[in-house]
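Enquirer: Okay, structure incoming, though there's no sequence with it:
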């Protein structure tokens, strides 16, 4: 017969929801540490030791960066950034998620811009017979 003890154990690994991963990464991004590496630091034992000491104080869960992020609100043709001024945002619609309904505030308000609402009436021929 079947005994009450288990001979095998099954573990199911499952990824968290995408939004949860995004929120976690966004929090880490905003708390990221800027690391300054000295130009011309050689490959001497002393240099390697100083670099290792710097990085050993940083947790493996923390994000680090060498340069500050650009201002995504402003146009920067060199970096291929369009900025947010003049961009369209979604505000109304039955099928819009809560995230999409906040797009105007995020796109404009976070960059110190005001939302300008435009309405247009479009007339088109539908080739009815």
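Expert: Alright, I've got the coordinates. Computed from a predicted model, the values in this text were never measured in an experiment.

Enquirer: from here on, contacts and neighbour counts on C-alpha atoms
Expert: Fine.

Enquirer: does the residue nearest to the spatial centre of the chain sit in a helix or strand, and which one?
Expert: Taking C-alpha atoms, centre = their mean, the centroid of the chain lies closest to residue 26, which sits 5.4 Å from it. Assigned by DSSP states H and E, residue 26 belongs to helix 18-30.

Enquirer: Following element in sequence after that helix, please.
Expert: strand 33-34.

Enquirer: Which strands or helices does that following strand pack on?
Expert: In terms of contacts (3 or more C-alpha pairs under 8 Å, 6 or more residues apart in numbering; DSSP states H and E), strand 33-34 is packed against strand 64-65.

Enquirer: if we can go back for a sec, mind giving me the packing neighbours of the helix holding residue 26?
Expert: Using 3+ C-alpha pairs under 8 Å, 6+ apart: helix 18-30 touches no other helix or strand.

Enquirer: How far does that helix sit from its chain's centre?
Expert: In terms of C-alpha atoms, centre = their mean, to the nearest Å, the centre of helix 18-30 is found 7 Å from the chain centre.

Enquirer: contacts for it?
Expert: Helix 18-30 is contacted from outside by 62, 63, using C-alpha atoms under 8 Å, 6 or more residues apart in numbering.

Enquirer: for stretch 55-73, same thing?
Expert: Defining contact as C-alpha under 8 Å, 6+ apart, one finds that stretch 55-73 is touched by 28-29, 31-37, 81-85, 111.

Enquirer: Generate a PyMOL selection restricted to the buried entries among these.
Expert: To isolate the buried members of the contacts of stretch 55-73 in PyMOL, using 16 or more other C-alpha atoms under 10 Å:
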select buried, resi 83+84+111
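
Enquirer: okay, now the one to match up with it:
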């Protein structure tokens, strides 16, 4: 939260000062959350009540401001009915993307298959006065990629 203030008064004087709290910029909040996530510490309960300690010996003890977790995340690559995870097998992916929708990440190293289809669609459309559109029919080649 960011403190914002505005002054009111004659000729720029600050006779009345009004302040309020405002959310920070969304981008900055996201960056801070990612930092916390990236540095999160796995913990377990110690013998004492409500006390946490690092699950891995030698890791630093988390502070009150650190992000912690008790269990590893499930493997989203493989189907797991217990957690309602369908896995990524047969999921459509984008061959040339480096994001999470890209085949390199989404297919979890299993590779992908490419299906090539020919579709017919309208093309070279022209508007005829009044109220008519005429189009040619063109064959296009569509490549779709699916995780193995």
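Expert: Received the coordinates, thanks. Keep in mind that what you see is a predicted model, and the values were worked out from it rather than measured.

Enquirer: Taking the contacts of stretch 55-73 of structure 1, tell me the two that lie furthest apart.
Expert: 37 and 85 (35.1 Å; C-alpha to C-alpha).

Enquirer: mind listing the helices for structure 2?
Expert: For structure 2, the helices defined by DSSP state H occupy 26-38, 103-106.

Enquirer: Just send those helices back as JSON lines, with distance to residue 125 of structure 2 too.
Expert: Below are the helices of structure 2 laid out as JSON lines (distance: least, C-alpha to C-alpha, whole Å):
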{"stretch": "helix 26-38", "distance to residue 125 of structure 2": "42"}
{"stretch": "helix 103-106", "distance to residue 125 of structure 2": "34"}
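
Enquirer: and among the ones you listed, the most buried is which?
Expert: Across these, averaging neighbours per residue (mean count of other C-alpha atoms under 10 Å) puts helix 103-106 on top, at a mean of 22.

Enquirer: Just the strands from structure 2, written as ranges.
Expert: Residue ranges of the strands in structure 2, as given by DSSP state E, are 2-8, 16-22, 41-45, 52-54, 68-69, 92-93, 112-128, 132-147.

Enquirer: Enumerate the positions of the last one that are buried.
Expert: Judged by neighbour count (16+ other C-alpha under 10 Å), strand 132-147 of structure 2 contains these buried residues: 145, 146, 147.

Enquirer: Now tabulate those residues in a markdown table and tack on distance to residue 67 of structure 2.
Expert: Below are those laid out as a markdown table (distance: C-alpha to C-alpha, whole Å):
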| residue | distance to residue 67 of structure 2 |
| --- | --- |
| 145 | 37 |
| 146 | 35 |
| 147 | 33 |
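
Enquirer: give the contact list for the closest residue in space to residue 143 of structure 2 that isn't next to it in sequence.
Expert: Distances taken as C-alpha to C-alpha, 6 or more residues apart in numbering put residue 116 closest to residue 143 of structure 2, at 4.6 Å, once the chain neighbours are dropped. Contact analysis of residue 116 of structure 2 by C-alpha under 8 Å, 6+ apart lists 141, 142, 143, 144.

Enquirer: Let's have the strands of structure 2 in a markdown table, adding distance to residue 104 of structure 2.
Expert: Formatted as a markdown table, the strands of structure 2 follow (distance: least, C-alpha to C-alpha, whole Å):
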| stretch | distance to residue 104 of structure 2 |
| --- | --- |
| strand 2-8 | 40 |
| strand 16-22 | 40 |
| strand 41-45 | 27 |
| strand 52-54 | 33 |
| strand 68-69 | 27 |
| strand 92-93 | 9 |
| strand 112-128 | 9 |
| strand 132-147 | 9 |
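
Enquirer: Can you tell me the closest non-neighbouring residue to the aligned residue in structure 2 for residue 6 of structure 1?
Expert: Counting by TM-score structural alignment, residue 6 of structure 1 corresponds to residue 14 in structure 2. Leaving aside its chain neighbours, residue 14 of structure 2 sits nearest to residue 7 (4.9 Å; criterion: C-alpha to C-alpha, 6+ apart).
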